[in-house]
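Colleague: give me a model of this one.
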Amino acid sequence: MTLPRPLPRLDQENTAFWTGGGEGRLNITKCGDCGQFTHPPRLLCRHCQSENVAPEAVPGTGTVDSFTINHQPWAKGLEVPYVIARVKLDGVPGVYLTTNIVDCPVEAVDFDDRVRVTFEEQDGVFFPLFRKVD
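Modeller: So this is what the prediction gives:
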């Protein structure tokens, strides 16, 4: 399912996150000093304020923490219904991504479903979406 998505403005903080999907990588900012992850990406660690941060590829798996099914056609060409979910990423403590669950009926999505990242490219931006896994 391809949805028309507003494009983020790429900058020094977020480019690795929005373009990593071109290489199949889900990049989350990690601090080289305290080892904690920060999302959304920032130039400073949100835990220790260090500037020693860099994008790190993470496994791209997780669980559906919460979700809703949207039935409103907010933009022209937007196919409804679709799932908006908050995914708790494996191996990335404290990081949740707000995303869409794709490639399954909306009624098949449930709390704690296992999911894996997939990317949808639009004008050089790779949106991290998630599919259910067995």
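Colleague: going by C-alpha atoms from here, please, whenever you check contacts or count neighbours.
Modeller: OK.
Colleague: tell me where the protein has helices.
Modeller: 15-19 (DSSP state H).
Colleague: I'd like the structure of this one too, to check against the first:
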Amino acid sequence: MSDANLPLSPQRTAETDAYWDAANEGRLLLKRCPGTDKAFHPPRDFSPFTGRPDTEWIEAEGTGTLYSYSVSMVGGEPHCIAYVQLTEGSIILSALVDYAPSEPRIGQALKVVFRPSRDGQMLPFFTPVS
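Modeller: Sure thing, here's the model as predicted:
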């Protein structure tokens, strides 16, 4: 991904500060609903499963599989937007990096990598497991 195509930093909120701080440390955090024991993304204070405000942070393994994707050209370079089903079960919307254009395939093993946004905030992307 060229510097011109780097994304802008996300808008931080009180709900997401811990997530972005962990990303700057190279860690992927998820929220978990204690009532259902299910992890979810994006992080928020209320469980999407129960509606209760008793969620907790967990550190994700940073691995998963390609659930769905779309490749388009951005600035003359292929850009792959992907839904990744994490090992913890939740699905995260991200992008693939460091992949061959013919490489993406549903079910492919992926791992998280962190890259800086235009202003340096680290963002989670995914790359194929070698």
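Colleague: read off where stretch 17-26 of the second structure ends up in the first structure.
Modeller: On the basis of TM-score structural alignment, stretch 17-26 of the second structure is assigned to residues 15-24 in the first structure.
Colleague: what's next to the matching stretch, contact-wise?
Modeller: Contact with stretch 15-24 of the first structure is made by 10, 26-28, 41, 55, 118-119, 121, 124-128, as judged by Cα atoms under 8 Å, 6 or more residues apart in numbering.
Colleague: tell me the one of those nearest Gln72 of the first structure?
Modeller: Phe127 (20.7 Å; Cα to Cα).
Colleague: tally of neighbours for the closest one?
Modeller: A count of nearby residues for Phe127 of the first structure, using other Cα atoms under 10 Å, gives 24.
Colleague: which one's the longest strand in the second structure?
Modeller: If you go by DSSP state E, the second structure has its longest strand at strand 63-74.
Colleague: quick one: end-to-end distance for the match of stretch 17-26 of the second structure.
Modeller: End-to-end distance for stretch 15-24 of the first structure, by Cα to Cα, to the nearest Å: 14 Å.
Colleague: for that stretch, buried residues please.
Modeller: Thr15, Ala16, Phe17, Trp18, Thr19, Gly20, Gly21 (16 or more other Cα atoms under 10 Å).
Colleague: dump those to a markdown table, plus distance to Gly32 of the first structure.
Modeller: Supplementary listing: these in a markdown table, determined by distance: Cα to Cα, whole Å:
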| residue | distance to Gly32 of the first structure |
| --- | --- |
| Thr15 | 19 |
| Ala16 | 16 |
| Phe17 | 17 |
| Trp18 | 21 |
| Thr19 | 21 |
| Gly20 | 19 |
| Gly21 | 22 |
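Colleague: and the equivalent of His41 of the second structure over in the first structure, what does it touch?
Modeller: Superposed on the first structure with TM-score structural alignment, His41 of the second structure falls opposite His39. His39 of the first structure makes contact with Ile28, Thr29, Val95, Tyr96, according to Cα under 8 Å, 6+ apart.
Colleague: need the max-distance pair from these.
Modeller: Thr29 and Tyr96 (12.8 Å).
Colleague: neighbour count: those two, which is higher?
Modeller: Higher neighbour count among Thr29 of the first structure and Tyr96: Thr29, with 26 against 19, using other Cα under 10 Å.
Colleague: tell me how many other residues crowd the residue nearest to Gly120 of the second structure when sequence neighbours are not counted.
Modeller: Closest residue to Gly120 of the second structure apart from its sequence neighbours, by Cα to Cα, 6 or more residues apart in numbering: Ser9 at 7.8 Å. Look at Ser9 of the second structure: counted by other Cα under 10 Å, it has 15 neighbours.
Colleague: was I right to think Ser9 of the second structure contacts Pro124?
Modeller: No: contact status for Ser9 of the second structure versus Pro124: not in contact, 11.6 Å apart, counting by Cα atoms under 8 Å.
Colleague: trace Phe111 of the first structure over to the second structure, please.
Modeller: Aligned partner of Phe111 of the first structure by TM-score structural alignment: Ile106.
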